[in-house]
Every structure is written in C-alpha cells, then in structure tokens.
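Asker: what's the 3D shape of this:
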Amino acid sequence: MPYVTNLLMVFGWGKKKDEKQTMKTAPSEKEIHLSDVKNIIDEITSLREKTLIEESKYFQNKISYQLYELVKIAKKLERDDLNTDDIDKHLKMLVLRGKTQVIDTIKKEADTKFSDLKTIDDVLNFDKKSSQILKKIGDVLGRQTRVIHIFAKKYANKLKFILSNQKSDLDEIKTMLDNYTKMKDNITDVLDDLNKISSLKKFQETSGTKLEQLQDSINAIDKKTEQIEQDIDKLKSSNEYAKFLEIKKQIVDLDSEKRQITHEIDLQFTKISRPLSKYSYITSLEKHQKQLMGKLIDRPFVVLSAENKTDIITILQAARKNVLSSSISVKDPDKTIAQIDETTEMLDSFISKVSEFNTTKGKLEDSLSVFSVRDLNQKESELSKLSDDKQNLESKTHTLEEDISNSKKEIPNVVIEIEIKLKAISSSKYRIV
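Answerer: Below you'll find the predicted structure:
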C-alpha cells in the first residue's frame, strides 16, 4: 500500500513500526508416510484459514472503531468555526471549502459497516474496502494538510493517531494474507509433487510390465533362433549339401578355364578391333548384326556360338571387303586382311571351346538341384531377421531400464522438496519414510 504510506508521510502521520525479535524454537520432527501428506495439508489449510479469519475479525473490529472515531472528529470539526471570522474573506472561503471536503469525505467513507468475515474471500474484500477508505481519507487530508495544521491543529494529532493505527492494522492484515498466499503456493507445489511421484510410480509399474513383455519376446526369439540354427545345421550336415558344395567348387574352378578361353579370344579379336570399329560407322548391316558386331568388339566370348556363326562370318567378310576397297583406312591393309582371315579360320575352334565350357558349366549348375539351397537361404534370412529383431528389442529394453532407473532416482529428490515445503507451511518438521 505505497500510496497510503506516501500520503500519511506527507500529512505527517507515517511512522515506522518497532521491529520485534522473537525467539525461534527448532521445529519438532515427525515421521510420516507419503500417503499422509494430503491429510496434513488439508489440516494445515483449514487451521490457517480459521486463524486468519479470526485474527482478521479482531482487526476489523479495531478498524471499525477507528472509523467511528473519525466520524466523531468530523462532526466536531463540522461544528467548529475554526475562528475564521477575523481572517481575509478569500482565505476564509478556502479554509471552509477545505474543511467541508474533509468532513464530507470522512463522513462518506468512514460511515460504513463491514460484512461478517466467514471466508478468505470475505477477508480479501474487507482488506480491499478498508484500503480504499484509508486512501480516500488520506488523499483529502493530504490536499488539505495546511488547512488542518494551521486552522484545525487540535484535530491533527487525533487524525494522525487514528490513521496511523489504521494503516498499521491494514499492514498486519496484508502480511497475514501474503503469508496465506505463500502457503497456498507451497501447497500447490506439494500437490504437484505428489502427482509427479504418482506419475513416476505409475510409469515404473507400466514400464515394468513392458520390460516383462520385451523379455518374453526376446526369450521367444532366442528359442526360435535355436530351432532355426538346428535346422540349418541339419541341412548343412546332409550328404546333399556336401555334394552341393563340391559342385559349387567345381563351378568356381571353371572360372580359371573361362579366363583362359576369354583371354585367347580377346587376344585374337583385339587384332581386328580397329577395322571392325571403323566399319561400324559405315556398315549397312541389319540391326541385329550391328548389335552383334558391337559385342564382338567389346566382349566376343558372350556371342561366340553356333547360332551366331553365320552372322559373325558375314560381319568379318564385310569388314575384309571394305579394307580391300579402301573404304576402311588402316595402316597395313594386307596385315589386317590376314588377321581377319585368321580370325575367321579360328571361329570353329573358339565356338567349340565356348560351347564345351558352357555345356560343362550348365550341367554342373543343373546338378546343384541335388540340394535345396532355397530352404537354406530362407532359414539364414529368418535367422538374420531374428538377430535384427533381438537387437532392436534389447535396445528398447536398455532405454526403458535407464528411464526406470532415472525415475527411481528422481522420487527421493521430489520427496525432499515436499519435506522442505511442508516445513515452510507448518511449525513441524516432517520426515517422509
């Protein structure tokens, strides 16, 4: 209420209240359970509210009497001519006008009856109304301070005394209300903390159930993994699988033979790659023959077959003819023609080697059917997926265990906060066990 304080100081009615030092005794410690906290809070709240209301009634009676005294003073002031007959008429007019303002304001504001105090809201309304009354009376006295001090000096001390006491009483009420508000804030915090602990415990309970479910899933995966591993071991220990591996080895061994044949063919076709490349730009061959010629230049092994022999000879002879006619420019035409003829002569040999290789490899690949590799691949794929699923479940389990652990560590800290707040709102020190 800074505005009232300032006005009273202007009028000369503000004074410091003596500070009283009280001896504080150490609060006794009581052991309680977490479930007791709500009842304790309710008891403290009820007691504090009743105490606040009763103490406010005492101050309400004091302030009502102070206002009654102000009205009495106003009535005396109203009958007092303040000895203004001998002063200047203009000054007399100002004095009488100021006197009237003071009297009218006091009568209007102080002549009031307060409602009975039954609830905290009643106390708040009383505090608000009393403060407004004090402010309005203080304002008018502040404006008319010279009139009162010079022409109504005998009333000044009485007014000062009453308003000073009224301000002190209102300060006491505000202090009680402030303390009550702080208590309610602490109670709200305690209730929030209780809800937080309840939520943490609920989280631990539900998370514990989830952990059990996760572990059941992991156990199921382990059991299924063990069964699939046994199935895989059974497949790999069969005679069919042994034969399958032997055939796979034979196929792998064929790679060296293929590399040898490929090298021999590539070496020969490299000799005529330049004229073939140049011929590809001017050829009038059919589309499939052009495509065949491109593969002869890049990868002759894959197209050397009995089916392609006629087209290959056509391509070679066409290239030879263009070299002879100089349609294709080469450094040594005679040598190039000889190399084309040599390649043509070797075609049967190359085709035979490629055919024999493909036949041998084809038979071996057909023999792989002795073992159902599809079953093995499916089992190994299932095993890999189970491993990924288990890792995912273990990661979730680890995260959940950490969250549960952190929640368990957090509860004692919240309990300490509750103990601190209970101590702030109670004369007793509580230890939650």
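Asker: C-alpha only now, for contacts and for neighbours.
Answerer: Noted.
Asker: Does anything pack onto the helix or strand containing Val414? Which helices or strands?
Answerer: Using DSSP states H and E, Val414 sits within helix 373-425. On a contact count with 3 or more Cα pairs under 8 Å, 6 or more residues apart in numbering; DSSP states H and E, helix 373-425 meets helix 153-236, strand 429-432.
Asker: most packed of these?
Answerer: Mean neighbour count (mean count of other Cα atoms under 10 Å) peaks for strand 429-432 among the helices and strands packed on helix 373-425, with a mean of 19.
Asker: Any buried residues in stretch 4-12, and which?
Answerer: Going by neighbour count (16 or more other Cα atoms under 10 Å), the buried part of stretch 4-12 is 4-8, 11.
Asker: now swap in stretch 386-406 and tell me
Answerer: Those would be 386, 390, 393-394, 397, 400-401, 404, for stretch 386-406 by 16+ other Cα under 10 Å.
Asker: which one among the residues you listed gets closest to Pro275?
Answerer: Among these, Leu386 lies closest to Pro275 (Cα to Cα), at 58.6 Å.
Asker: do you know how far the spatially closest residue to the closest one that is not a sequence neighbour is from Thr397?
Answerer: Of all residues not flanking Leu386 in the chain, Ile221 sits nearest, at 6.4 Å (Cα to Cα, 6 or more residues apart in numbering). The gap separating Ile221 from Thr397 is 14 Å, by Cα to Cα, to the nearest Å.
Asker: Same question for Lys182.
Answerer: Taking Cα to Cα, one finds Lys182 at 43 Å from Thr397.
Asker: again with Val4
Answerer: Val4 sits 65 Å away from Thr397, going by Cα to Cα.
Asker: Same check on Glu356?
Answerer: 59 Å.
Asker: which residue sits closest to Ser277, ignoring its sequence neighbours?
Answerer: In space, Ser277 is closest to Ile297, 7.1 Å off (Cα to Cα, 6+ apart).
Asker: Next, the second sequence, to be compared with the first:
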Amino acid sequence: MLISEALSLIGTIESRSVEELRSDLSSVRDAVAKSLRTIEKLANDLEREKIKVEEAKFESIVEISKRTVVASLRRESSIELPSPVSYGEAMRFKQRLEAITNRFREVSASHNRVFNVFIKKYAGKLKGEFETLSSLSKEVNSILAKFDNKQRPFLYCTERLNMLSDGINSIYLDEKRIEHTRKEVIQLEKRLQELSNRMLTVENSAEFHEGVRIGKEIKQVEHEEVEAQKQLLDLFSPISRAFTKYSYGITKQTSELLKVLAVEPWNIFSETEITPYLDILTEIQKALSNEKIRLKDATKVERHIDNLIKILPDFKNKFETRHHYLKTLYQTREGKFGSSHLELKEEIKNTTQDIGDQKIRLHQLEKQIEEKRLQHNSLRNESEDCLSKIFGKKYEIAA
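Answerer: Next up is the predicted model:
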C-alpha cells in the first residue's frame, strides 16, 4: 500500500466520524435553539410585565434591574449558533454554548434578589431553561470528548504516515547529495592530477603574472557557480513537500521536468527556455491556492513559489553570463598564457582541501542517511501497526 492510499483510507474514516459528530450535535443544537427561543419569549413577557413594588424607593432599582435582565436574556438568546458541519464549527458551537450558559449564570447570580422576590413568576421557568442549557452544554462536551478519543488513533497514524513520507523525501535528497558529492570528489581528484602534472612543466613562464591573475579569476567564478547551485538547492528545499504532493498522477514528461527542479535545479538554465519549469511552479501554486494540494504551511509555500517565479529569470541571466565569462577566461588562459607556479601551487592546495572537505561531508551524509533509514524502518513499522489497529487487518506500506 502506498502512503497516499493509507492517508486516503484514514481520511475516509475521519470523514465518517465527522459526519456522525455533525449528526449527534445537530439534535443538541436544535434543543439549544428551542430553549433559547423559550428564553426570548420569557424575556418579552417579562418586559411587558408590570412589577409591583410595595416600597416606592425600590421601584426604580427593580425596574433598572428588570431592564438589565431582559436585555441580557435577549442578547444571549439571539446569538447565532454555529452549525456543526465540521470539527472546527463543532468547537465553535461548544464555545458559544458555554459562553451563553456562563452569561445566564452570571445574570441569575447578579440579580438573584430580583429573581426570587420581584419576578418570582418567571424565576422558575428561567431557571429550568438555564439548567437545560447547562445540561446540553455538558452533553456537547461529552460528545466532543468521545469524538476526540475516537480520533486520537487516526491523528497518530496520520502523523506517523506524514513523518514517513517526509523521511522518504529526505532520504531521497540525501542520496542525491551523496551522488553529487561523489561526482564532486571524482572531478576534484581529476583536477588535482591535472594540476600536479602541469606543475612539473610550468616553472618559469614568461607570462607568469598574467596567468596568475586569470587563474584567480577563474577560481572566483567557479566558486560563484558552486554557491549559486547551493543557493538554488536551498531555495527549492522548502517546497519539496509540494513537489511530492504534485507528483501524483502527472505525465511522464512533467515528472521529468519536476525531477530536474527538485534535484538539480541549475540544469534548467541549460535549456533555451525556462518557461515549462515556470509553468509547473505556477500550476503547483494554483493547486495550493485551491487546496488541491494541502500543506500545513500552504500560504508560506505559495509565497515562496511566487518569489521563485520572479527571481528564476534573473538567475538564468546570471548563469549564462557567468558561463560565457568562464568560457572566455578558459580560452584566454589556454590560448595565450600558461598557469603560473604560484597559481598552480594555490590551486593544488585548495583542491586538496576541497577533496578532504567533500570526503568528510560524504562520510557525514552516509552516516546521516543510515540513521534516517533506521528511523524510516521504525516509522514504517509504527505506521503498519497503527493501520492494523484501526482497520483490523495487516497492511504493508510500500516505502
């Protein structure tokens, strides 16, 4: 079973649970609405009621208190109740009902004397409705608590599966980094051998100083190229999950283009046009916007993609300029000058250091990927176990 299929299965069960929650809470909402209508009617009757006060000095106090009670009852009873069509709306309904219940409790406590002495006729009925609402609020809490308890295994399993998916993507990227680093080491070792051979023949060149200058310039531009590639990898890294989500169900041609963006994005600049790659980024951005692709940080990823679309043409211009300049430098050095002794000595030193650094990095990546594979196996076992507990049969995840 694919991870996406497992997530889809869980999503189906969760949807059913939410539908059951909606059904359970809808009847409670109807009862709450009925009680609030009764309270509103009692408030209207109370407003029209002429309260008899034996001592005139209390008449204004009682009247003010009555108006306050009526206003509070009307305000709370007229509040719109959210329809629990989703878990979020169900929580809003719970919070709204708790707020109404607490407010009625406060009104009853604040005007206790007026209730028990001057509007005793309404006190019993209102108290009964208040108790009904309180009971309904407890029922809502109980329903939601049962729902949360039921959802806990689904949430846990979904979390495991998402972590497993992220881990697979991370391992894939590490494998590509290892492959890239190994190629880098081979290229550096080849370069070192070339430099060593040239060192034997270049000792007293007449164009020594010019050769040094050109060599340093080449080194700087080559370094800029490596840094530009690293920068591109860093720019595309935050949207790797969006790439994974988008990759399901696309054509082979689109998949190949997406692979270039995800693994070696600098290769797009070798193409005559980068428009096909920009179109893919635009489509992913649209899919995030209309929620065909769902990510926790979708808005942030959308903004990041928008920024990429804007800056990639400039990256291409710089890439072409840099490569043209490098080509010119190489031709000039090879055509007119020989590499100087100092330049070669420095390059040999730096290349040797780069090889050492890359081998250290390669070792770290290999160690890191081994740890991730162990974690991956553990997560896969946990995911398969939680799926078995939910659905009552054994599943094997193809990951």
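Asker: TM-score of the superposition?
Answerer: Overlay of the two chains. TM-score (TM-score structural alignment, normalised by the length of the second structure): 0.46; 246 aligned residues with a Cα RMSD of 4.9 Å.
Asker: Of the buried residues of stretch 4-12 of the first structure, which belong to helices?
Answerer: When DSSP state H defines the helices, the subset of those inside them is 4-8, 11.
Asker: Show me what the strand or helix carrying Gln187 of the second structure is packed up against.
Answerer: Per DSSP H and E: Gln187 of the second structure is located in helix 120-201. With contacts defined as 3+ Cα pairs under 8 Å, 6+ apart, the packing partners of helix 120-201 of the second structure are helix 3-48, helix 87-110, helix 240-246, helix 341-391.
Asker: How far does the shortest one sit from its chain's centre?
Answerer: Here helix 240-246 of the second structure shows a centroid-to-chain-centroid distance of 11 Å under the convention Cα atoms, centre = their mean, to the nearest Å.
Asker: Pull out the buried residues from it.
Answerer: Buried residues in helix 240-246 of the second structure, counting neighbours by 16+ other Cα under 10 Å, are found at 240-243, 245-246.
Asker: May I see the helices and strands packed on helix 373-425 of the first structure arranged in JSON lines, with distance to Glu29 of the first structure as well?
Answerer: Output for those, formatted as JSON lines (distance: least, Cα to Cα, whole Å):
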{"stretch": "helix 153-236", "distance to Glu29 of the first structure": "18"}
{"stretch": "strand 429-432", "distance to Glu29 of the first structure": "4"}
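Asker: Out of those, which gets nearest to Asp311 of the first structure?
Answerer: Checking those against Asp311 of the first structure by Cα to Cα gives helix 153-236 as the closest, at 47.5 Å.
Asker: what's the following helix or strand after that closest one?
Answerer: Assigned by DSSP H and E, the successor of helix 153-236 of the first structure is helix 239-271.
Asker: which residue packs closest to Leu191 of the first structure, ignoring adjacent ones?
Answerer: Closest to Leu191 of the first structure by Cα to Cα, 6+ apart is Lys38, at 7.7 Å.
Asker: element containing the one you found?
Answerer: Going by DSSP H and E, Lys38 of the first structure is in helix 37-79.
Asker: That helix packs against which elements?
Answerer: Here helix 37-79 of the first structure touches helix 89-110, helix 120-143, helix 153-236, going by 3+ Cα pairs under 8 Å, 6+ apart.
Asker: With distance to Lys248 of the first structure added, can I get those helices in JSON lines?
Answerer: Below are those laid out as JSON lines (distance: least, Cα to Cα, whole Å):
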{"stretch": "helix 89-110", "distance to Lys248 of the first structure": "112"}
{"stretch": "helix 120-143", "distance to Lys248 of the first structure": "93"}
{"stretch": "helix 153-236", "distance to Lys248 of the first structure": "14"}
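Asker: These: which one's closest to Gln339 of the first structure?
Answerer: Nearest to Gln339 of the first structure, of those and by Cα to Cα, is helix 153-236 at 52.6 Å.
Asker: before we move on, back to that, the buried residues of helix 240-246 of the second structure: which two are farthest apart?
Answerer: Greatest spacing in the buried residues of helix 240-246 of the second structure, by Cα to Cα: Ser240 and Tyr246 (9.8 Å).
Asker: can you pull the contacts of Val70 of the second structure?
Answerer: Counting by Cα atoms under 8 Å, 6 or more residues apart in numbering, Val70 of the second structure touches 43-44, 46-47.
Asker: That one and Phe130 of the second structure, how far apart?
Answerer: Relative to Phe130 of the second structure, and taking Cα to Cα, Val70 of the second structure is found at 14 Å.
Asker: Equivalent analysis for Lys219 of the second structure, please.
Answerer: To Phe130 of the second structure, Lys219 of the second structure is 81 Å away according to Cα to Cα.
Asker: Pick out whichever of these two has more residues nearby.
Answerer: A direct count of neighbours by other Cα atoms under 10 Å for Lys219 of the second structure and Phe130 places Phe130 higher, at 21 against 13.
Asker: For Val32 of the second structure, see how far away that one is.
Answerer: Distance of Phe130 of the second structure to Val32 of the second structure, given as Cα to Cα: 10 Å.
Asker: just Arg160 of the second structure next, same as before
Answerer: Distance, Arg160 of the second structure to Val32 of the second structure, using Cα to Cα: 39 Å.
Asker: swap in Arg213 of the second structure?
Answerer: With Cα to Cα as the criterion, Arg213 of the second structure and Val32 of the second structure are 85 Å apart.
Asker: if you count what's nearby, which of those two comes out ahead?
Answerer: Counting neighbours by other Cα under 10 Å for Arg213 of the second structure and for Val32 shows that Val32 has the greater number, 21 against 14.
Asker: Skip the chain neighbours and tell me the closest residue to that one.
Answerer: Leu133 (6.4 Å).
Asker: Which residues are in contact with that neighbour?
Answerer: Leu133 of the second structure is in contact with 32, 35, 97, 101, counting by Cα under 8 Å, 6+ apart.
Asker: Can you add distance to Lys120 of the second structure and give those residues back as TSV?
Answerer: As requested, the contacts of Leu133 of the second structure are exported to TSV (distance: Cα to Cα, whole Å):
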residue	distance to Lys120 of the second structure
Val32	24
Ser35	19
Leu97	26
Thr101	21
